[in-house]
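[1] From the sequence below, what's the structure:
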Amino acid sequence: MSDTPQTTDIPTDPQKSLLIVDDDMPFRTRLGRAMEKRGYAVTLAEGVEEAKAILRREAPAYAVVDLRLEDGDGIELVNLIHDIREDCRAVILTGYGNITTAVAAVKAGAIDYLAKPADADDVEKALLAPPGQMPEPPENPMSADRVRWEHIQRVYELCDHNVSETARRLGMHRRTLQRILAKRAPH
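    The predicted structure is shown next:
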């Protein structure tokens, strides 16, 4: 199965060119297919270097960029996109959000900052929101328990799966953290 979405019977508008940059292949492919069904001409990239190669050939009208990519930073990529095409409407996606990165994303020119797993409806609402207006809130936002769980998982990942270091950084007891990590993700 190819990583690039296949052309569908739905005609695409050249003004609806969309670049999706995410290192999570299943998510990237799923979002790409969903956006193609909405009439976008989708191009997929796994990381910063692949996105740069695409940007040398064409500048998209829209972009959806993951904040943390294996080979670089999504905010820097949004800056590059805007250097190439100033009117590109870019959305930053992240599995680990905080106010500092949200502010940095907006300063870089992102029109919105969405938590993963964002669905195609949320992404399209953000991309098409009138300038200066926020899109409608998502129909099914993550629960507070899910946001907490995602945050713990991200810190755990950044600490190279070291339970003691993660617990120290989160200010929680190591055994409490072990119990949380042993459970499934809340809905």
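[2] rest of the way, CA atoms for contacts and neighbours
    Fine.
[3] Show me how far the top helix by length along the chain is from its chain's centre.
    The helix that spans the most residues within the chain, counting by DSSP state H, is helix 144-158. Here helix 144-158 is found 16 Å from its chain centre; the criterion is CA atoms, centre = their mean, to the nearest Å.
[4] Buried residues, it. List them.
    147, 149-156 (16 or more other CA atoms under 10 Å).
[5] Proceed likewise with the subsequent sequence, for comparison:
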Amino acid sequence: MNGLLIDDDELYARTLQRSLARRGIDTRIALNASEALELARQQPPDFALVDLKLGESSGLQLIEPLRELREDMRILLVTGYASVATAVESIKRGADDYLPKPASLTSILRALGVEKSEAAEPEDTMTPLHRLEWEHIQQALAETDGNISAAARLLGMHRRSLQRKLLKRPGPERRNID
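    Next up is the predicted model:
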């Protein structure tokens, strides 16, 4: 199985690429829409994992051209800005699945049909709230080029509150053993 990871966050894409490689899945990375279409034309992948927000463009615009290149390609739209409206729009345009970021490897493999639903562990179904908050803060910092004051304004909080939250970086998730 080979895939195409289309995401403007190179660190996220490279991390996901390594995780998939450990499962025997080869992937290529495209950081923008034009690069994605060029790579897909050269060798149409079995699946494409498309980020909704690709810099100034939208991953929604890639769904139809990718589908035209290969009818049976699995197209997964992932986003840190999940909403019902974009989920519906992505499915209407031909995406096979819609996953909120950060999507776990298990949920991606399940959406690709590589892993069965029954094999998923309960903690893979939901991301803890503190982890989502951390990811949201990191997104705001990335959008403001690391400016704490601007990120705090964007998040609607006081700068000192944001600084305190940044000191409380979430650690590894704990597993509940029943």
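[6] name the helices or strands packed onto the helix or strand residue 53 of the first structure falls within?
    In this assignment (DSSP states H and E), residue 53 of the first structure forms part of helix 48-57. For helix 48-57 of the first structure, the elements it packs on are helix 74-84, judged by 3 or more CA pairs under 8 Å, 6 or more residues apart in numbering; DSSP states H and E.
[7] How about residues contacting the helix it packs on?
    48, 55, 59, 65-68, 88, 90, 92, 104-105, 108-110 (CA atoms under 8 Å, 6 or more residues apart in numbering).
[8] if we go to 7 Å?
    48, 59, 65-68, 88, 90, 105, 108-110 (CA atoms under 7 Å, 6 or more residues apart in numbering).
[9] Greatest separation within these: which pair is it?
    59 and 68 (21.3 Å; CA to CA).
[10] rewinding a little: could you check the angle the helix holding residue 53 of the first structure makes with helix 74-84?
    10 degrees (axes from the mean of the first three to the mean of the last three CA atoms, to 10 degrees).
[11] Stretch 72-79 of the second structure: how far from the chain's middle?
    On CA atoms, centre = their mean, the centre of stretch 72-79 of the second structure falls 11 Å from that of its chain.
[12] that older thread, so the longest helix of the first structure aligns onto which residues of the second structure?
    Counting by TM-score structural alignment, helix 144-158 of the first structure lines up with residues 129-143 of the second structure.
[13] distance from that stretch to the first structure after superposition?
    Its matched residues in the first structure lie on average 1.9 Å from stretch 129-143 of the second structure after superposition (mean CA distance after the TM-score superposition for the first structure).
[14] Surely residue 174 of the first structure touches residue 162?
    No: judged on CA atoms under 7 Å, residue 174 of the first structure makes no contact with residue 162 at a distance of 10.2 Å.
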